[in-house]
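Engineer: Generate coordinates for the sequence data below:
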Amino acid sequence: MADETILAPPPIEPIRLKDALEERYLAYALSTIMHRALPDVRDGLKPVHRRLLFAMRQLKLDPAGGFKKCARVVGDVIGKYHPHGDQSVYDALVRLAQSFSQRYPLVDGQGNFGNIDGDNAAAMRYTEARMTAIAAALLDGIDEDTVDFRETYDGEEEEPVVLPAAFPNLLANGSSGIAVGMATSIPPHNADEVCDAALYLIKHPKASVETLLTYLPGPDFPTGGVLVDDTAGLVEAYRTGRGSFRLRARWHTEDTGRGGYQIIVTEIPYGVQKSRLIEKMADLLQAKKLPLLGDIDDESAEDIRIVIEPKSRNVDAALLMEQLFRLTELEARIPLNMTVLSKGQVPQVLGLAQVLQEWLDHRRVVLRRRSEHRLREIDHRLEVLGGLLIAYLNLDEVIRIIRNEDEPKPALIARFALTDVQAEAILNMRLRSLRKLEEIEIRAENDRLTTEREGLVELLGSDEMQWDRISAEIKGIKKQFGKATPLGKRKTVTAALPDIDVAVEEALIDKEPVTVVLSEKGWIRALKGHDGDLAKLTFKTDDVLKVAIKAQTTDKIVLFATNGKFYTLEASELPGGRGQGEPVRLMIDLDEADELLETFVHKPGRKLVVASSVGNGFVVTEDEVVAQTRKGKQVLNLGDGERALLCRPAEGDAVAVVGENRRLLVFPLAELNELTRGRGVRLQKYKDGGLADVQVFTAATGLKLSDTSGRVRTVTELDEFKGARAAAGSAVPKGWPKSGRFGLTGFETA
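Structural biologist: From the prediction side, this is the model:
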């Protein structure tokens, strides 16, 4: 047996695992970023979309032509240009045809291409497609050397690097994708407005984002909706290329008779599946997280019609919708992240002005390359016409040379000083063309092409003429797909965010008048109406009326205690007036040593003055004193031996302070600090005793005093009592109430 030659195994080269992973991961990341996830800023397309449109053009699926099976289109794409799975390519094709996904569809689909409920499209063997007019605009001029081509993955075909893109597709249709370490999310916009902004940018290259947004006021989604962002937020988002938009459903109410109504939702936010939205709302309704909602029904056909029924006719429609906006996808956050391939090579986050400028620069490159291509064609044709004219003038000699010479081409070139192109054109001319060969026609075509050539040379030499031509092209796109067309009409409206800040529970309460009665021993109840006879009220033994206030069932009742805390009760939750009420201490955590000082109806936005027994106090906004729990809210801090003494409405411009020493001080309200919590500042200086009373009033109308019999008089001569805050003041005037107090709280009482 002959000796067999055994080949030595190739040497093993050691390599660090870290280096191998870095190299392979970088290659994967670059492939994902450049060839899959990010759109090109110039045509707004990812490679798969660009290849789909190019393959459809090769199949002659023009807007005016017939349809072909989507399976045929997908087959050509994956066979020639895109070496990936057929389902992913078909999904991309389907999305380009969905009017609820694309603001301006690039594919005209025939068959089932899915719906807004989230149902999938039919299989590609059942559906058919062709290009839309917008897709044709993106491809316009691709055969005129306007863009570069590169070899396909197998080297057998060529594909465009980018499309000529006469249509501003990136902003008009938007894009989304996730690459490695970066992502893009660009919402769709109105093409008419994009064209207006681009036209302005041509005339004003340094235009600010604020100015551009006067032409392009924000996104325009295919599903409509209401944009509720403020202008400042929009400006910052479009300046930086990062931000988000708040998009809400559009709705209106329909009267159902007898004072009832129902809410009709006609547009939902972009990207939200209607079936999932209704399912989520139904789940929240079952979980009792939507107390204002009675029922929900989907009556949609081709148009969206979601019927929302309130819990009762007393529920405010705006409040119900506000709750739904907060808890469901009837309001959505649409991100803005304009990460694109700048110049087709550099992943970069661009602002609005940069995106528009790069598209305009691309259109200028396309214009120059198309003009140069046409110039070469004209030069070639003029050269041929020159040769044909010579042949016409010497037709017999040309025929003789062709008949008699073995090599007629060199003979023609030598005899008539022709170029190789001219000689080739003469030799390739058919005999039937001889009858059409007339000097007048040749010279007319020559003159026409010469004039066109001069225009092209002038165009290529003038930046101003180039931008004028680009402006004319953009105006043509604007006219073809602008707001005057059904497709171009703006769908998303802009509105201010409504200022609705009412507790949901209040909407479920019927608004009725009540009189809140609090006794000296702290028993509280709510009588129906405001006209009850308080003298007929009965109380516990040795108990009497302390205060009675007029309120509504939707009001909050605020109580201020000697511990410096405020407590809040709902008027609708107070015990009824048939009995003697319930102890208020069962409703709030108030120690036996503490007492209630004031009880009043909460008035949002009102300001109060609070003060302690030692004469410290400050102004606090009433919104800050509302307590959320039964423990109350500590507002006035107290030292050892101190207690809260009073709470008064701060309605006026002057403060009157009287001490237990019967000395009166008047100073401007502006000298009193406004806090949310604290001990405050000194109101009046005392040698003995402490604070007796405080009143805020308007200096121009005077200070009101009330005696024990309820008579009220006004004191206007107060100059001798005026001073700076924390002064001692002067002795009270004659006729001062014996109680030493002003006798009025300023809160509305019955």
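Engineer: going forward, measure contacts between C-alpha atoms and count neighbours the same way
Structural biologist: Will do.
Engineer: what's near enough to touch the closest residue to M182 other than its chain neighbours?
Structural biologist: Nearest non-adjacent residue to M182, counting by Cα to Cα, 6 or more residues apart in numbering: T339, 7.7 Å away. Contact analysis of T339 by Cα atoms under 8 Å, 6 or more residues apart in numbering lists 38, 182-185, 241, 347-350.
Engineer: can you do 7 Å?
Structural biologist: 183-184, 347-350 (Cα atoms under 7 Å, 6 or more residues apart in numbering).
Engineer: Let me see the ranges of the helices in the stretch 51-200 of the chain.
Structural biologist: 70-76, 86-97, 133-139, 169-173, 191-203 (DSSP state H, counting those that start in this stretch).
Engineer: Just say which of those is most tucked in.
Structural biologist: Mean neighbours per residue, mean count of other Cα atoms under 10 Å, is largest over the helices of the stretch 51-200 of the chain for helix 169-173, with a mean of 25.
Engineer: Just give the nearest non-adjacent residue to K550, would you?
Structural biologist: Closest residue to K550 apart from its sequence neighbours, by Cα to Cα, 6+ apart: T515 at 4.6 Å.
Engineer: which other helices and strands contact the helix or strand harbouring the one you found?
Structural biologist: Take DSSP states H and E as the rule and T515 turns out to sit in strand 513-519. Packing partners of strand 513-519 (3 or more Cα pairs under 7 Å, 6 or more residues apart in numbering; DSSP states H and E): strand 523-528, strand 545-552.
Engineer: Dump those strands into TSV; add distance to Y90 as well.
Structural biologist: Shown next, in TSV, are the helices and strands packed on strand 513-519 (distance: least, Cα to Cα, whole Å):
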stretch	distance to Y90
strand 523-528	68
strand 545-552	62
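Engineer: most tightly surrounded among these?
Structural biologist: Most buried of these, by mean neighbour count (mean count of other Cα under 10 Å): strand 523-528, with a mean of 23.
Engineer: this one next, for a side-by-side:
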Amino acid sequence: MVADYYIEYASYVVKDRAIPDVDDGLKPVQRRILHCLNSIDDGRFNRVASTIGDTMHYHPHGDQSIGDALVVLANKEYFIEKQGNFGNILTGDGAAAPRYIECRISPLAKETLFNKEITEFVPSYDGRSQEPVCLPAKIPALLMLGSDGIAVGMTTTIFPHNFNELLDAQIDILAGRKPKPVYPDFLQGGIMDVTEYEDGAGRIRVRARIEPDGDKKIVIREIPPTTTSEKLLESIEDAAKKGKIKISSIADFSTDKVAIELALPRGVYSEDTIRELYAYTNCEVSINSVLRVIKDDVPMLMTVSEVLERNTEKLVEYLTAELKLEEEKLEKLFHEKTLAQIFIENRIYKRIEKCETLETIFSETRKGLLQHKDKLRREITDEDVEKLLQIPIRRISLFDINKNETEIAKILADMDGVHDHLEHIKPFAIEYLTNIKEKYGKNFPRRTEIAELDTVKARDIARKDIKVHHDKINYFIGTNVKASAKDATPLVCTEFDKLVLLRNDGSCRVISVPEKEYIGPTKFVMIADRSQIYSIIYRDKKSGTWYAKRFRIGQYMLNKEYNIIPPDCIIEQLFTNDGVVVELQLIASKRRSTNAVRVDFKDIALRSRDARGIRVTVYQVANVVVLNKGSKFDESSQEEEDTSEDAQQQEDPQQDQAEATTPEQEEATPEQEETPPEQEKRKLKRRIDEDKPFFLE
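Structural biologist: This is a model prediction of the structure:
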């Protein structure tokens, strides 16, 4: 039972509440409002409260939902003329109470939406009234109005489009030409990128129109459709509080037009601030289009082109039905006027003066008319005879044969015109749309500018103004940490940066910029950069062997610990520049031909983060001297950096035994050349404070 009730409820919400019909573009409540306004139309404005009450004869829900739907429909400016305070879509102000505002059906709606003779009606929810199933809309109302709704298991988001462009597209379809692409057009205006619109199946990006007023003032003139000036102010103020943008004051002067002024502080300029507004606030929004409609009582996804094709087919269908009705009316009028002329001109009424019964009267009249049957287009019925017998004597005496013949000739000419329109229905439809466009098109100019927008990435324009301090005594790091030394230089980064924490033992961790976090003894603190290549010299504590390595910290998981060197090793030197050359000065020994090892990091292949480095020397090192500090890393200049990360991950961490061997490694071993006093002297000479932390940018 629950399942049955749920399916029934879901079907009702989808078909009768949330999703618009593709043919007239209206949800049921909108259709009932327009039907009610058309029914009570006398050319004067009607109080909205009264209209809501009348609509409740058709709509089974409350007055609040009807009132809200009426205000939204009126603010689209197509089918309802309004008088009074209907709110403001730019500022977000609500409408006045329904008893204080008035509305009426618009001329465009009366001309294009209504024709009772071709409209199907069904009983209303209580069976007391008749309401239309679908209005015979002869314009693409769905794409004009736009719509959005949430139903059970589905949603719809349809953008409004420009009135003139839609009619032009329909004219092209009728003429057999490929129509130009049709794109959204919003009452709020703005600047729109339709590169990914995909005929209504993609998305658009819309920006506010922002104009610099000198270097120190910015004025927002138009806003995106999903926001209001009030909401936009909130998003700007929120971004300012978070330090993403810098403004000294903000003022909203919006009324019927948007005017938001932003004053900038010293050192901040309009060009940079405009890009920040697009990146951090609702001045730029991305909206997905979901063109879901009810078509033949079934919800389905369509494209803009498919909707236009459907609406154009319906236009031809409605115009054909109206022409056939007109043809029937002209045929009937021709028949009536011809019979009347025959009846009076040939004095057939004289034949019934001596008839005593109704049957004989009908019989004599019919006999008289049949003598002129060749002038008629159809058979004579009893209803025709009865109408003739009801003609008053006064009309017979004043009957003007010449005038009647003129009227019959005009009727025949009109019938020929209708026949011609039916035979050439598409040119007639083109003429109809052209007349509608000429009559109403000037009221609906395009408001939203179409342009190809550059992508403003917040990461690219983020201000580098977050200062990270390191407490080297208590091992804390963060923006709310007091440095352990007064003259310590903070690490300056953006809100999107991550920090690399690297200890002497090679354990590495990447974290977000914290407010305050305990990190333990950490020697190297750097800003994470996936393209950065690090060059290190490290030593094996047990064997005393020295290694060199170049690597990237590419892919990583936040707060996960990685080891960039093997266990029981210690990092002696780390460099971030490109082209660094160092010299390892060995403990002097007469048994070796050289007492120094030169390491040019350019000659060392790039390795994965977890791979072992290249062995440099097994001898004891007295000092490490930097011969060339190199330059800031330039990724484009590194050919070997093109090595894939996947290939690097396959390297064997133990493959260092086959790497480069220096000449002095073959001459002697450290145990053979040094005495204990010499070893102690070396240790004192090159002692390195392994626990001393410092910042490295």
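Engineer: would you list the helices of the stretch 51-200 of structure 1 in a markdown table and tack on distance to F560 of structure 1?
Structural biologist: Output for the helices of the stretch 51-200 of structure 1, formatted as a markdown table (distance: least, Cα to Cα, whole Å):
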| stretch | distance to F560 of structure 1 |
| --- | --- |
| helix 70-76 | 75 |
| helix 86-97 | 62 |
| helix 133-139 | 69 |
| helix 169-173 | 58 |
| helix 191-203 | 58 |
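Engineer: quick one, which of these is nearest to G294 of structure 1?
Structural biologist: Comparing the helices of the stretch 51-200 of structure 1 by their distance to G294 of structure 1 (Cα to Cα), the top pick is helix 86-97, with 36.0 Å.
Engineer: Tell me the mean distance between that closest one and structure 2 once they are aligned.
Structural biologist: Aligned to structure 2 and superposed, helix 86-97 of structure 1 gives a mean residue distance of 2.0 Å (mean Cα distance after the TM-score superposition for structure 1).
Engineer: Which residue range of structure 2 does that helix align onto?
Structural biologist: Here helix 86-97 of structure 1 aligns to structure 2 at residues 63-74, judged by TM-score structural alignment.
Engineer: just to revisit the earlier point, among the helices and strands packed on strand 513-519 of structure 1, which comes closest to M124 of structure 1?
Structural biologist: Nearest of those (Cα to Cα): strand 545-552, 64.4 Å.
Engineer: So which bit of structure 2 is the closest one matched to?
Structural biologist: Against structure 2, there is no aligned range for strand 545-552 of structure 1 (TM-score structural alignment).
Engineer: by contact count, what packs against that strand?
Structural biologist: On a contact count with 3+ Cα pairs under 7 Å, 6+ apart, strand 545-552 of structure 1 meets strand 513-519.
Engineer: coming back round to it: and the contacts of the match of helix 86-97 of structure 1?
Structural biologist: Residues from elsewhere that reach stretch 63-74 of structure 2, judged by Cα under 7 Å, 6+ apart: 29-30, 33, 52, 80-82, 86.
Engineer: Check which helix or strand the residue minimising distance to the centre of structure 2 maps to.
Structural biologist: Nearest to the geometric centre of structure 2 sits I287, at 1.3 Å (Cα atoms, centre = their mean). Per DSSP H and E, I287 of structure 2 falls inside strand 284-288.
Engineer: helices and strands around that strand, which ones?
Structural biologist: Packed next to strand 284-288 of structure 2, using 3+ Cα pairs under 7 Å, 6+ apart, are strand 203-207.
Engineer: quick revisit: and the contacts of T339 of structure 1, which is closest to E158 of structure 1?
Structural biologist: When those are ranked by distance to E158 of structure 1 (Cα to Cα), P347 comes first, at 24.3 Å.
Engineer: coming back round to it: which stretch among the helices of the stretch 51-200 of structure 1 comes nearest Y28 of structure 1?
Structural biologist: Y28 of structure 1 lies closest to helix 86-97 among those, at 18.5 Å (Cα to Cα).
Engineer: which residue in structure 2 lines up with R368 of structure 1?
Structural biologist: R368 of structure 1 maps onto T320 in structure 2, by TM-score structural alignment.
Engineer: on that earlier part again, following superposition onto structure 1, what is the mean distance for the strand holding I287 of structure 2?
Structural biologist: Per aligned residue, strand 284-288 of structure 2 averages 3.8 Å (mean Cα distance after the TM-score superposition for structure 1).
Engineer: Could you identify the helix or strand that succeeds that strand?
Structural biologist: strand 292-295.
Engineer: Where in structure 1 does that following strand fall?
Structural biologist: Using TM-score structural alignment, strand 292-295 of structure 2 corresponds to residues 339-342 of structure 1.
Engineer: and the matching stretch, how far out from the chain's middle?
Structural biologist: The chain centroid and the centroid of stretch 339-342 of structure 1 are separated by 21 Å under Cα atoms, centre = their mean, to the nearest Å.
Engineer: L691 of structure 1: how many residues sit nearby?
Structural biologist: L691 of structure 1 is flanked by 25 other residues according to other Cα atoms under 10 Å.
Engineer: Which residues are in contact with it?
Structural biologist: So L691 of structure 1 contacts 613-615, 658-660 (Cα under 7 Å, 6+ apart).
Engineer: Thanks a lot, catch you later.
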